[in-house]
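J.: The following comprises the amino acid sequence and a computationally predicted model.
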Amino acid sequence: MALEVQQHTRDEKADPHYDNNDNPGHDLKEIKSIKQFLNEARDENKRIWYLAGPVIFTCIAQYYLGATTQVFAGHLSTLELDAVSMEDLVISGLAYGIMLGMASALETICGQAYGAKQLHMLGVYMQRSWVILTLMCICLLPIYLFATPILRLFHQNEEIASLAGKFSLYMIPKLFTYGLNFPILKFLQAQSKVMTMAVVSAFALVFHLFLNWLLIIHLRLGLVGAAIALNASWWFIVFGQFSYIAMGYCPGAWNGFSRLAFKDLGSFTKLSIGSAIMMCLEFWFLMILIVIAGNLKNAQIAVGAMSICMNLYGWQIMIFFGLNAAISVRISNELGAGRPRAAQFSVLVVLMSSVTLGIFFFVLVVALRDVYGIPFTNNTEVVKAVSSLAILFACSLFLNSIQPVLSGVAVGAGWQWLVAYVNLGCYYLIGFPLGYVLGFLFDKGIQGMWIGQLSGIGLQTAILIFITCKTNWDYEASQASSRIQKWGGPRMSPEPNSEENPSLRSDVLA
């Protein structure tokens, strides 16, 4: 059966950044040749990477805010480095995952509202997310206030736990930037204004480097200086992005503060919690694996090898976070605009790109299996342990090139709760038990642990592929329309004299 995709005009194809939500005057046309398919795939790929590229840069720049502070803290003493790292990875890391996950609900509703041209609701949705996430910040405050007892509970070194707890108190202002910044990011992503995010993040990183040098090295303020630098840089991002919005660069989408921000908070919160659970189940799965590896024989070797692999995994996942955001925007925009077959075609194109990248990473790791651990350590035993994981690690990288993209499809379509259940079953009912049995009971060590992880991710990926292939995209478009009507008023209809093709809406179920 021939695929049906959007047939764009010559002028539209000439612009690689063209967003077909801006021009409804197009037809749907069957693809009848390989050449035509490749042309359409090329145009869609340009739109996806136009979105993904700046998002990847934004992720890396904001990741480096914490990483550079750790580097500067390392010039103070090993204890300060450990304290900053512990706060950043455990305390802030926990809050970061929850807040980013909850904000991801905006990828669904803002993207679909933008596709449906309900621009006036985007600002309202962002404000609702601000309200919900600010309340969540207050709920997360005890983690910061009682960080030292929490770290002691996990048997951390007393000196590290004490100093990390003190540093956590300094970092409370940064917690509240999460509640403001992440909704702004999703608000801008939905409108494809991703270059703004990248520019602000770039300036913030430069500002952050200067502050770290000034406060830690020059003025010798120690951890107080590190905290001031991190807090100031994150607030710089918030004010920078919001200034762009408030100055009128998002016409129609931002119309000032509204009382509607306090309406329908219950349904909004439910979707936000589903998004948070979906994301956190993945993040926590990888974090807990490292903790469990500390109980294996030769724990230092096991933790070192897994940490190196996780570090490389973190760099790879930056690329696929970009593709995740891009496909989420494309899916939500197209479903909101009532173009289900265009959404389906976008999924196909992004999967082609991600599989190609996955194969590249697989081959790279296998080819460099004996050397890719050397830059991280001088311990030959750790390097051998990393090498022994090469095939399993390469398979994980391949699956992780597909899984984040499918998660982006889920967010764009609003399947957060469904994927949360899938993640719970695959990771915590299959992956962990299997890894524990192989690693401890069958004495397979770190390889057994990794087989468990790989099994969980593999099963999750297979289920998401099955769900995506079986999706009725016409039904999903109708669900998007219902969601917009429920939370944003009636769907805008084309004017009687509009040039919009009536058949454009015929594939939306009533």
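T.: Here it is on my side, so go on. Residues are numbered from 1 along each chain as shown.
J.: going forward, measure contacts between C-alpha atoms and count neighbours the same way
T.: OK.
J.: helices or strands up against the helix or strand harbouring Ser275?
T.: Counting by DSSP states H and E, the element that carries Ser275 is helix 265-293. Under the contact criterion of 3 or more Cα pairs under 8 Å, 6 or more residues apart in numbering; DSSP states H and E, helix 265-293 touches helix 92-103, helix 105-115, helix 120-145, helix 299-336, helix 416-423, helix 445-469.
J.: Please repeat the previous calculation with a cut-off of 7 Å.
T.: helix 92-103, helix 105-115, helix 299-336, helix 416-423 (3 or more Cα pairs under 7 Å, 6 or more residues apart in numbering; DSSP states H and E).
J.: The first one versus helix 265-293: what angle between them?
T.: So the one you mean is helix 92-103. 150 degrees (axes from the mean of the first three to the mean of the last three Cα atoms, to 10 degrees).
J.: burial count for the spatially closest residue to Val422 that is not a sequence neighbour?
T.: Closest residue in space to Val422, ignoring its immediate chain neighbours: Gln460 at 6.5 Å, by Cα to Cα, 6 or more residues apart in numbering. By the criterion of other Cα atoms under 10 Å, Gln460 has 22 neighbours.
J.: shouldn't Gln460 be in contact with Leu424?
T.: No - in this structure, Gln460 is not within contact of Leu424 by Cα atoms under 7 Å, at 9.5 Å.
J.: ok, back up a step: the helix holding Ser275 to helix 105-115, inter-axis angle?
T.: 130 degrees.
J.: Give me the angle between helix 265-293 and helix 299-336.
T.: Going by the same axes, to 10 degrees, helix 265-293 makes 160 degrees with helix 299-336.
J.: so how far is helix 265-293 off the chain centroid?
T.: Averaging C-alpha positions (Cα atoms, centre = their mean, to the nearest Å) puts helix 265-293 12 Å from its chain's average.
J.: putting a second one here so we can go through both:
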Amino acid sequence: MESNAESPLLTSKDGQQNAHFTGDVEDIPPINGINDFFVQFGVESKKLWYLAGPAIFTTVCQYSLGAVTQTFAGHVGTLDLAAVSIENSVIAGFSLGIMVGMGSALETLCGQAFGAGQVDMLGIYMQRSWVILFVTGLIMMFLYIFATPLLLLIGQTEDISHAAGKMALWMIPQLFAYAFNYPIAKFLQAQSKIMVMAYISAVALVLHTFFSWLLMLKLGWGLWGGAIVLNLSWWFMVIAQMIYIFSGTCGRAWSGFSWDAFSNLWAFVKLSFASAIMLCLETWYFMALVLFAGYLKNAEIAVDALSICTNIVGWAVMVALGFNAAISVRVSNELGAAHPRAAKLSVMVVVFSAFFIGVLLAIILAIFRHQYPALFSDNLQVQEAVYVLTPLLGACLIINNIQPALSGVAIGAGWQAVIAYINIACYYIFGVPLGLSLGFVANWGVKGIWVGMLTGTVVQTLILIWICYGTNWEKEAFLAERRIKKWSGQKEVEGEQ
């Protein structure tokens, strides 16, 4: 059984549950000398990996569901792979960015309610988020229904548009699984019940891989079989997590359904708006990369090759998102506990860890550069195109491991609105025009599009590093204290009474 209030990460010295308490009564002492640095670095690394390990495993498993379907689709046919790639990267990717963003209010409110001892509010917050995300899903459903004409409108080929549009219609159940899954995740994370999510995700991935092979390849059901298994896999995770919550394992955090879930909805939406913009801009950036490839000559090969690369990048990004979740908790906890030096050290540790993992993945990719393309497609042209893109892919793995970790720092420190403006400038004002210029004007093709857009990511990452380096962490700790008081669970309960 996983711990709740007894966890050293969540219980303060006076016995009160405190989501912002990190086990240290005071801030870490000033670091004097290299020995002190390595000692504190090791201590912080353990705290970071305590959170990041299960989070990374869970995000990798959940992302791998769509990636496995995409991999098997590559062995069905090039058009099938292009259809799954467009649906997975453009339609589902667009929706995922919005769903995760709109559900981001829970990351703040569940942690604060738990820290204030208002454990009963966690279930209400989760239900409130379910309501908001379900309505969002109803709106987003039109994107799935009209996917074919929309893809044709933006210039995708007729064959790819019709195939991807058909796949999108089949994947509507997955959209509503998103609406329930992400609030559940934040609800469980606030109570440090991370391992149950990892176990459920692992079982889902094993079953998904077997049944995808069985239906798509062995029985010859193709994309229809892939859609069935992908929908069922996501709903399996949702239902399994609901059973865990409803069985009483969360204590006072879940006391049943309540009409209070329908109160204060607008304030809940406004709280998540800045995070939604920030996350959506990042999610849609790589979605646009696949989309632009559809305008090139021999678009089917270009989309297939780029989708394989973005598939691999996606797996790496899931690792980075584990760091994102962990550093968001670490920074917010330390700032909330008035530990500015600890918060600053947390940033240093996560940047180093993310960089090391990115370099390791790039080295593995370089070693197996002749073998890995065949895992994703039987088409020799597609394999050759992927091989040519491998150096860019390796660079992308390193940059895209660091960038989400820094975004997690922004979430923990409450900088979402500022980062949203930076994302607009670096990605869409600089990166996209440069990519289109190199890809179409300079005739570099898919490689040029990727070089330009990767340059935008590099610029954004450098700016985030500069912001973190120049931050006054004592001031951030003061601002965090004001923010906690403003959104405290106790304050909301008193207001409702």
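T.: Noted; the coordinates are in hand. The structure displayed is predicted, hence computed values, not measured ones.
J.: Please state their TM-score.
T.: Remark: TM-score between the superposed chains equals 0.82 [TM-score structural alignment, normalised by the length of the second structure]; 476 aligned residues with a Cα RMSD of 3.6 Å.
J.: check contacts around Ala276 of the second structure.
T.: Ile98, Gly101, Met102 (Cα atoms under 7 Å, 6 or more residues apart in numbering).
J.: And the residues you listed, which is closest to Leu217 of the second structure?
T.: Checking the contacts of Ala276 of the second structure against Leu217 of the second structure with Cα to Cα, the nearest one is Ile98 at 32.6 Å.
J.: can I assume that closest one is in contact with Cys280?
T.: Yes - applying Cα under 7 Å, one finds Ile98 of the second structure in contact with Cys280, separated by 5.9 Å.
J.: Surely Phe134 of the second structure is in contact with Asn181?
T.: No - Phe134 of the second structure is not in contact with Asn181 according to Cα under 7 Å; the separation is 11.0 Å.
J.: more neighbours, the two?
T.: Neighbours per residue (other Cα under 10 Å) separate Phe134 of the second structure from Asn181, with Asn181 holding more: 22 against 18.
J.: list the contacts for that one?
T.: Applying Cα under 7 Å, 6+ apart, the residues near Asn181 of the second structure are Val238.
J.: That one and Lys270 of the second structure, how far apart?
T.: Per Cα to Cα, to the nearest Å, Asn181 of the second structure is found 21 Å from Lys270 of the second structure.
J.: again with Val432 of the second structure
T.: 29 Å.
J.: Leaving out the residues flanking it, which one is nearest to Lys166 of the second structure?
T.: In this structure, Lys166 of the second structure finds its nearest non-sequential neighbour in Thr148, 7.6 Å apart by Cα to Cα, 6+ apart.
J.: Just put the helices and strands packed on helix 265-293 of the first structure in TSV and tack on mean neighbour count and distance to Phe203 of the first structure.
T.: As requested, those are exported to TSV (neighbours: other Cα atoms under 10 Å; distance: least, Cα to Cα, whole Å):
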stretch	mean neighbour count	distance to Phe203 of the first structure
helix 92-103	23	21
helix 105-115	31	25
helix 299-336	23	19
helix 416-423	21	33
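J.: Please tabulate these in TSV, including the columns distance to Lys29 of the first structure.
T.: Listed next are those as TSV, based on distance: least, Cα to Cα, whole Å:
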stretch	distance to Lys29 of the first structure
helix 92-103	36
helix 105-115	20
helix 299-336	16
helix 416-423	32
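J.: Could you point out which of these sits nearest Lys46 of the first structure?
T.: Closest of these to Lys46 of the first structure is helix 299-336, at 10.9 Å (criterion: Cα to Cα).
J.: so how much does that closest one differ from the second structure once superposed?
T.: When the second structure is overlaid, helix 299-336 of the first structure sits 2.7 Å from its aligned residues on average, using mean Cα distance after the TM-score superposition for the first structure.
J.: which helices and strands does the next helix or strand after that helix pack with?
T.: Per DSSP H and E, the first helix or strand lying C-terminal to helix 299-336 of the first structure is helix 340-367. If you count contacts as 3+ Cα pairs under 7 Å, 6+ apart, helix 340-367 of the first structure packs onto strand 4-7, helix 34-73, helix 299-336, helix 390-413, helix 473-488.
J.: quick one, which of the ones you listed is nearest to Pro173 of the first structure?
T.: Of all these, helix 34-73 sits nearest to Pro173 of the first structure, with 14.5 Å by Cα to Cα.
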